[in-house]
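1. Everything below, folded, please.
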Amino acid sequence: MFITLDLESEEPIYTQLKHQIIAGIAKKELSPGEALPSVRSLASDLGINLHTVNKAYQQLKQEGFILIHRQKGVVINPDGVAKADDAYWTDLTVKLRPLIAEAVCRDVTKEDFQKLCSQIYTEFQPKE
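-> Modelled structure (predicted):
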């Protein structure tokens, strides 16, 4: 998996890193049980602070995307990511609400918003 970071973005680097790893899992570029680079190694490869990588890894661990073993290192959760439960749906609603509100304020139609969501969702579907 190739990671690219925008150091000029307003989005924090650890968030960009976290999102790219999640996208790699969603696109099946990263498989359950697959090893990720160590914190030091990835920080060195990307030219960023190791605390930044550690923060991304810790959040991914808390959300169930990765496991961190003392001997095995960092691996994609071999059991896969937990399926959406009520708490996930609540969190998703909280995250989407302001995005939809802003879209409405900018006269984005419901159809155009749904079309965009569908196009993005398609990026994560297996290629046939």
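2. going forward, measure contacts and count neighbours with C-alpha atoms only.
-> Will do.
3. and residue 94, how many neighbours?
-> 11 (other Cα atoms under 10 Å).
4. Pull the contacting residues for residue 25.
-> residue 31 (Cα atoms under 8 Å, 6 or more residues apart in numbering).
5. and it, helix, strand or coil?
-> Applying DSSP: H, G, I helix; E, B strand; the rest coil to residue 25 yields a three-state assignment of helix.
6. Next, the second sequence, to be compared with the first:
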Amino acid sequence: MLIRIDLQSDVPLYLQLRNELVLAIAAGQLLPGQKLPSVRQLAGQLGVNAMTVQKSYNLLKAQGFVVTDRKRGTVVSSTPPSGQACCAQLQDDLALLAAQAGIGGLSQREFLQLCAQCYRSITQKPAGEGGDTPCSS
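-> Alright, predicted model coming up:
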């Protein structure tokens, strides 16, 4: 699994890491029950502060993407987030993306086509097969 973070981005590192891990889970690169690297290990690999990785793991745990226990460490959740809380978060995220698309001049149809393309590129990949971005088709 390749995790890409951009040290020059305005997006905080912990959110970039969180997003990369969510994409890896969705693409089947990280499977339910699979152990994630320890905070120290991942921080060392990425060259970031351990607190940055810990903040990402805490956010993923709060959102239901991972679970942590003292014996196994942090693993991908076997029961992914769903229901009302998941839909509320998605609606908030999509509202922001729709606003950005509108400001950028995309029509509703173009925005929906882009959403569909991104969704297909994530959900139709065989497990273990990755891409550079979720919209790389």
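7. Once they're superposed, what TM-score comes out?
-> Overlay of the two chains. TM-score (TM-score structural alignment, normalised by the length of the first structure): 0.90; 126 aligned residues with a Cα RMSD of 1.5 Å.
8. what's the mean distance for whichever strand or helix holds residue 40 of the second structure versus the first structure?
-> Residue 40 of the second structure is part of helix 39-46, with elements assigned from DSSP states H and E. For helix 39-46 of the second structure, the mean deviation from the first structure after alignment is 0.5 Å (mean Cα distance after the TM-score superposition for the first structure).
9. Residue 99 of the first structure corresponds to which position in the second structure?
-> Correspondence of residue 99 of the first structure to the second structure, assessed by TM-score structural alignment: residue 97.
10. where does the aligned partner of residue 18 of the second structure in the first structure sit relative to residue 109 of the first structure, distance-wise?
-> Superposed on the first structure with TM-score structural alignment, residue 18 of the second structure falls opposite residue 18. Per Cα to Cα, to the nearest Å, residue 18 of the first structure is found 30 Å from residue 109 of the first structure.
11. okay, the two: which has more neighbours?
-> Higher neighbour count among residue 18 of the first structure and residue 109: residue 18, with 19 against 13, using other Cα under 10 Å.
12. What sits closest to that one if chain neighbours are left out?
-> Of all residues not flanking residue 18 of the first structure in the chain, residue 56 sits nearest, at 5.2 Å (Cα to Cα, 6 or more residues apart in numbering).
13. what about that neighbour, how many residues close to it?
-> 20.
14. In contact with it, which residues are there?
-> 14, 15, 17, 18.
15. Nearest spatial neighbour of the third one, chain-adjacent residues omitted?
-> What it means is residue 17 of the first structure. Excluding the flanking residues, the one nearest residue 17 of the first structure by Cα to Cα, 6+ apart is residue 56, at 6.5 Å.
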